[in-house]
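Novice: Okay, here's the prediction I keep looking at, along with the sequence it came from:
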Amino acid sequence: MTRFGYTLMTEQSGPKELVGYAADAERVGFDLLVSSDHYSPWLAAQGHASYAWSVLGAVAHATERVELMTYVTCPTVRYHPAVVAQKAATLALLSDGRFTLGLGSGENLNEHVVGHGWPAVDARQDMLVEAVEIIRALHTGEMTTYDGEYFRVDSARVWDVPEDGVPLAAAVAGPKGISRFAPLVDHLVATEPREDLVRTWDEVRTDASLPSGAGTRKIGQIPICWGPDAEEATALAHEQFRWFAGGWAVNSDLPTTAGFAGATQFVRPEDVAETVPCGPDLDAVVEAVRPFWEAGFTDVALVQVGDARQQEFLDGPAADLLERLRAAAPSTPGGTSDR
């Protein structure tokens, strides 16, 4: 069946709160927890940006069953891929194999802070390819030397590594990204419920004689803003999540919260409400999520926007929402529910 996740938004809650939310999300019945990995929030009103890897380490010990994932980590500028390989392996061991390393080409917002500039998109993709190759090599537990165009690894070994390595997922947005990364990683990450992404992903992996179809996960994400009052929830979504309206082509290049504020100054609350279901109507959330499983996604992570009603959401409607989602979703992603 389609699996449903809860998002640990490091931009909108403090680290201790996130660990508590993670434990409650497992208790409620979510199947996976995905965590953002940012140095900065998109908007100053969000007010947080804790270190995802410390949070996830604590979450690994605060939970027992739920799967964990970064959604997503950029292993190219702020982090060297050899360091990402080490911390991913450690987290996989701490969580008893519940961790998937989600990877992406990053955002200027988070990566510019180390003073190495922000490469053009083609270079970022090339850097990510090298990073994946390095991480894969180090996850064998063998001594590794790598001499690429962008990265060098000199006689490195990850000493504590899971026997079968760590599953890798990559964020892609079109056929070019799929052609590059489908043969290199295990699973697809995308935030748009597009059937063409799923179909092309499976075709590329089939051509490469790699597991496809049910053998590889397609992991999506959607923001919601549950609250007892629809108008209040819409206002909160606008305050906290209007950056979402800019689209990836814009968002990936903006360097500061001031830039996001400027780029979204004309986004209205009603514009946000067109893409983010706001208010108490759980059936509206189900209908917003439906395009993902209809497109063939195996996993969908929900973002409950804002910290203000996060605990209330988990203690109240979250369990009912999960029940409704599972009743509506087909037993095979991309199929039709017979319930």
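Specialist: All right, it came through fine.
Novice: only C-alpha atoms for contact and neighbour calcs from this point on.
Specialist: Noted.
Novice: Quick check: next helix or strand after the host helix or strand of Asp24?
Specialist: Element membership for Asp24 (DSSP states H and E) is helix 15-28. Next in sequence after helix 15-28, counting helices and strands by DSSP H and E, comes strand 32-35.
Novice: which secondary structure elements does that next one contact?
Specialist: Under the contact criterion of 3 or more C-alpha pairs under 8 Å, 6 or more residues apart in numbering; DSSP states H and E, strand 32-35 touches strand 3-8, strand 67-70, strand 299-304.
Novice: how about 7 Å then?
Specialist: Counting contacts by 3 or more C-alpha pairs under 7 Å, 6 or more residues apart in numbering; DSSP states H and E, strand 32-35 packs against strand 3-8, strand 67-70.
Novice: Next, the buried residues of the helix holding Asp24.
Specialist: Neighbour-count burial for helix 15-28, counted by 16 or more other C-alpha atoms under 10 Å, picks out 15, 18-19, 21-28.
Novice: At which residues are the helices of this protein located?
Specialist: Counting by DSSP state H, the chain has helices at residues 15-28, 52-62, 81-94, 108-111, 121-138, 175-181, 195-207, 230-241, 248-251, 257-263, 269-273, 282-295, 310-315, 318-328.
Novice: Any chance of those in TSV with distance to Asp147 as columns?
Specialist: Output for these, formatted as TSV (distance: least, C-alpha to C-alpha, whole Å):
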stretch	distance to Asp147
helix 15-28	37
helix 52-62	27
helix 81-94	13
helix 108-111	22
helix 121-138	10
helix 175-181	20
helix 195-207	27
helix 230-241	41
helix 248-251	30
helix 257-263	36
helix 269-273	45
helix 282-295	39
helix 310-315	46
helix 318-328	47
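Novice: Now do the contacts for Gly29.
Specialist: Each residue near Gly29 by C-alpha atoms under 7 Å, 6 or more residues apart in numbering is listed here: Ala319.
Novice: picking up where we left off before, now the buried residues of helix 15-28 in JSON lines, with distance to Tyr71?
Specialist: As requested, the buried residues of helix 15-28 are exported to JSON lines (distance: C-alpha to C-alpha, whole Å):
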{"residue": "Pro15", "distance to Tyr71": "16"}
{"residue": "Leu18", "distance to Tyr71": "15"}
{"residue": "Val19", "distance to Tyr71": "16"}
{"residue": "Tyr21", "distance to Tyr71": "17"}
{"residue": "Ala22", "distance to Tyr71": "15"}
{"residue": "Ala23", "distance to Tyr71": "18"}
{"residue": "Asp24", "distance to Tyr71": "20"}
{"residue": "Ala25", "distance to Tyr71": "17"}
{"residue": "Glu26", "distance to Tyr71": "18"}
{"residue": "Arg27", "distance to Tyr71": "21"}
{"residue": "Val28", "distance to Tyr71": "21"}
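Novice: Structure two is appended below for comparative analysis:
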Amino acid sequence: MKLGFFLSSEEHGPRDLIRNAHMADEHGFEALWISDHYHPWNDEQGQSPFVWGTIGALSERVSLPITTAVTCPTVRIHPAVIAQAAATAAVQCEGRFVLGVGSGEALNEHVLGTHWPSADVRLEMLEEAIGLIRTLHEGVEVTHHGKHYTVENARIYTLPERPVPIYVSAFGPKAVRLAARSGDGYICVGPAKDLVRQYRSAGGRGPAQSGLKVCYAESEEDAVATAHRLWPNDGLPGELAQVLPTPRHFEQASSLVTPDMIRESIPCGPDPEPYAEKIKEFAEAGFDEVYVQQIGPSQREFFEFWAKEVVPLIDV
């Protein structure tokens, strides 16, 4: 199983993201995820740089493969523009780029005042957007008058040697079936064994990626406090993450998430065993790639801890 590092655009500015990616490369991580947001989930996280500028800088600093986790190509940015951005990123990364896409969250997508559609409509829009991106990546002139998108006389001239792979994020049965029929791979978060099984049974043959949040610190209590301060939203249930419109609303909802809830869901502290056990859980769930995100400012300390103490315990 491939182990990658998750660059959190919600917590770190562009220059820090580049430094973190370089440290990930130095400490044995094999690939990168990078989040694509307009807002952080809450004000405490405090950042949200434009991902396409960061990817350009990453391409000059590291040679690791990069996946957006994930881009919404449906509301805030038209899929024809995402198609151009992804093609340029793939050229900059010399083919080591994957466009991860999903149906998005109101938090990021409603900022232009556009109506936030229902889940079924968002999936319909996503599937049309994926088809349009693929057609534009063929390098032909495209005129498209679809249900949700219009393109006239559009052609992308700067293209990689091979079409950009598109992986689809999905957390429910309808979305998983869409990922299986429309994507080159599958993305989710957590060791969701049932979702991987659904993806495979629906015909999905591409790699299955997932993400894992951790928080290394010198004590478990310090790590839990840091994770709870920065990522209480990780404990929110159901569809709240898709429909809440502002960081303020996430802060209000996250007041229901306790430190003990974070302790149960996120490996925290200086003991390497819970980290290794969690990686094993992802492997047993059928994932091909797992991307680890260190919460908080202790990035260099995390990388040294991971390389020296966690990696020797991982056997997957």
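Specialist: Nice, thanks for sending it over. Remember, predicted model here, so these are calculated numbers, not experimental data.
Novice: Got a TM-score for the two of them?
Specialist: The TM-score (TM-score structural alignment, normalised by the length of the second structure) is 0.97; 316 aligned residues with a C-alpha RMSD of 1.3 Å.
Novice: farthest pair in the buried residues of helix 15-28 of the first structure?
Specialist: Taking C-alpha to C-alpha as the measure, the buried residues of helix 15-28 of the first structure span a maximum distance of 19.9 Å, between Pro15 and Val28.
Novice: Which residue lies nearest the spatial centre of the first structure?
Specialist: Central residue of the first structure (C-alpha atoms, centre = their mean): Tyr71, 2.1 Å from the mean position.
Novice: how about it, what's its match in the second structure?
Specialist: The alignment partner of Tyr71 of the first structure in the second structure, by TM-score structural alignment, is Ala69.
Novice: related to what we said a few turns ago, so which of the helices and strands packed on strand 32-35 of the first structure comes closest to Thr144 of the first structure?
Specialist: Taking these one by one with C-alpha to C-alpha, strand 67-70 is closest: 24.3 Å.
Novice: Who are the packing partners of that closest one?
Specialist: strand 32-35, strand 99-103.
Novice: Format these as TSV; extra columns: distance to Val305 of the first structure.
Specialist: Shown next, in TSV, are these (distance: least, C-alpha to C-alpha, whole Å):
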stretch	distance to Val305 of the first structure
strand 32-35	14
strand 99-103	21
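Novice: for the ones you listed, which one sits closest to Phe241 of the first structure?
Specialist: Comparing those by C-alpha to C-alpha, strand 32-35 comes nearest, at 16.3 Å.
Novice: how about the closest one, aligned to which bit of the second structure?
Specialist: With TM-score structural alignment as the criterion, strand 32-35 of the first structure aligns to 31-34.
Novice: what do you get for stretch 92-99 of the first structure?
Specialist: Stretch 92-99 of the first structure covers residues 90-97 of the second structure once aligned (TM-score structural alignment).
Novice: Now the matching stretch: buried residues?
Specialist: Under 16+ other C-alpha under 10 Å, the buried positions of stretch 90-97 of the second structure are 90-93, 95-97.
Novice: Determine the longest strand present in the first structure.
Specialist: In the first structure, assigned by DSSP state E, the strand with the most residues is strand 218-226.
Novice: Quick one: list the elements packing against that one.
Specialist: strand 187-189, helix 230-241, strand 278-279, strand 299-304.
Novice: got the contact list for that strand?
Specialist: By C-alpha under 7 Å, 6+ apart, strand 218-226 of the first structure touches 187-191, 233, 237, 276-280, 297-305, 313.
Novice: Please determine how far the counterpart of Lys193 of the second structure in the first structure is located from Cys225 of the first structure.
Specialist: Alignment note (TM-score structural alignment): Lys193 of the second structure maps to Glu195 of the first structure. For Glu195 of the first structure, the distance to Cys225 of the first structure equals 25 Å [C-alpha to C-alpha, to the nearest Å].
Novice: what's the matching residue for Ile295 of the second structure over in the first structure?
Specialist: Match for Ile295 of the second structure (TM-score structural alignment): Val305.
Novice: check contacts around that match.
Specialist: 223-225, 237, 240.
Novice: Might one say that Gly102 of the first structure is in contact with Ala170?
Specialist: Yes. Judged on C-alpha atoms under 7 Å, Gly102 of the first structure makes contact with Ala170 at a distance of 5.7 Å.
Novice: So for Glu44 of the second structure, what's the nearest residue that isn't a sequence neighbour?
Specialist: Of all residues not flanking Glu44 of the second structure in the chain, Leu230 sits nearest, at 5.9 Å (C-alpha to C-alpha, 6 or more residues apart in numbering).
Novice: Give the aligned equivalent of the one you found in the first structure.
Specialist: In the first structure, Leu230 of the second structure lands on Gln240 (TM-score structural alignment).
Novice: Neighbours of its match, how many?
Specialist: 22 (other C-alpha atoms under 10 Å).
Novice: Repeat that for Lys193 of the second structure.
Specialist: So Lys193 of the second structure, with other C-alpha under 10 Å, has 16 neighbours.
Novice: Could you report the distance from it to Glu284 of the second structure?
Specialist: 8 Å.
Novice: can you list contacts of stretch 176-189 of the second structure?
Specialist: 165-171, 198-199, 202-204, 206-212.
Novice: how far does that stretch sit from the chain's center?
Specialist: 13 Å (C-alpha atoms, centre = their mean, to the nearest Å).
Novice: Which positions in stretch 180-196 of the second structure come out as buried?
Specialist: Those would be 180-193, 195-196, for stretch 180-196 of the second structure by 16+ other C-alpha under 10 Å.
Novice: And the alignment partner in the second structure of Ala182 of the first structure, how far from Tyr186 of the second structure?
Specialist: If you follow Ala182 of the first structure across to the second structure using TM-score structural alignment, you land on Ala180. Counting by C-alpha to C-alpha, the gap from Ala180 of the second structure to Tyr186 of the second structure is 8 Å.
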